[in-house]
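**Q** one predicted model, sequence on top.
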Amino acid sequence: MSIYVGNLSYQVTQEDLSAVFAEYGTVKRVQLPTDRETGRLRGFAFVEMDSDAEETAAIEALDGAEWMGRDMKVNKAKPREERGGGGGYRGGGGGGGGDRRGNNNFSRRY
């Protein structure tokens, strides 16, 4: 099981989160996702603890608690859902090259 921790400060570190959650048990892992393009923290994290009982205690104690100037959102992480629909094949043929109005921008000169 994993814990979702949301509404985090963008200055938070793995060490900061480990220290806070360690008050409720053994922290096995902390993940702080970053934006692919900017490398900036995304404002949420996932924390894994040694047992379900420790995770439940941390969730009950920390959900809604103010930390680093923000009210944390702490709950059980939900399984990641698949994006899009209907598999990876999009089908279709060539085309493209137009803007939203259907204009072909390739032949324009500005």
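**A** Ah, there it is.

**Q** C-alpha from now on. contacts and neighbour counts both.
**A** OK.

**Q** which stretches of the protein form strands?
**A** 3-6, 27-31, 45-49, 66-67, 70-71, 73-76 (DSSP state E).

**Q** which of those sits most buried?
**A** With neighbours defined as mean count of other CA atoms under 10 Å, those peak in mean count at strand 45-49, which reaches a mean of 22.

**Q** here comes the other one, which I'd like you to weigh against the first:
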Amino acid sequence: MGSKIYVGGLPYSTTEQQLSDLFAAHGSVASARIITDKFTGQSRGFGFVEMSSDSEAQAAIAALNGTQLGGRTLTVNEARPQEPRSGGGGRGGFGGGRH
């Protein structure tokens, strides 16, 4: 297990400082990042927190998963490695146009 945690269901107004403060009650926070839309800069409602150790990460997951923040239920679990993206543009393999 890694010490990187996925946090979903965040209120769109949550700041990175608030996210860090939330997890600091469960150990030492190495970093906290909220993912934003690259065009608008608006929060996408999820982020990642990195704890200093695996045991702190496990404690934070156990304590915070399913809890409420700003009226929304948090999903807190181990972050999985990002899937490599293909350069195909998201279309199916069979042309995508009208026939």
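**A** Right, received. Where do you want to start? Note that the structure is a prediction, hence the values are computed from the model and not measured.

**Q** superposed, what's their TM-score?
**A** The TM-score (TM-score structural alignment, normalised by the length of structure 2) is 0.84; 90 aligned residues with a CA RMSD of 1.8 Å.

**Q** reformat the strands of structure 1 as JSON lines; add distance to residue 60 of structure 1.
**A** Below are those laid out as JSON lines (distance: least, CA to CA, whole Å):
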{"stretch": "strand 3-6", "distance to residue 60 of structure 1": "11"}
{"stretch": "strand 27-31", "distance to residue 60 of structure 1": "16"}
{"stretch": "strand 45-49", "distance to residue 60 of structure 1": "14"}
{"stretch": "strand 66-67", "distance to residue 60 of structure 1": "14"}
{"stretch": "strand 70-71", "distance to residue 60 of structure 1": "14"}
{"stretch": "strand 73-76", "distance to residue 60 of structure 1": "8"}
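
**Q** out of those strands, nearest to residue 15 of structure 1?
**A** Closest of the strands of structure 1 to residue 15 of structure 1 is strand 27-31, at 8.6 Å (criterion: CA to CA).

**Q** average offset between the closest one and structure 2?
**A** Compared with structure 2 after fitting, strand 27-31 of structure 1 deviates on average by 0.5 Å (mean CA distance after the TM-score superposition for structure 1).

**Q** residue range for that strand in structure 2?
**A** On the basis of TM-score structural alignment, strand 27-31 of structure 1 is assigned to residues 29-33 in structure 2.

**Q** coming back round to it: do you know which of the strands of structure 1 lies nearest residue 100 of structure 1?
**A** strand 3-6 (35.5 Å).

**Q** read off where that closest one ends up in structure 2.
**A** Using TM-score structural alignment, strand 3-6 of structure 1 pairs with 5-8 in structure 2.

**Q** so what's the gap between the matching stretch and the chain middle?
**A** Its chain's average C-alpha position is 3 Å from that of stretch 5-8 of structure 2, according to CA atoms, centre = their mean, to the nearest Å.
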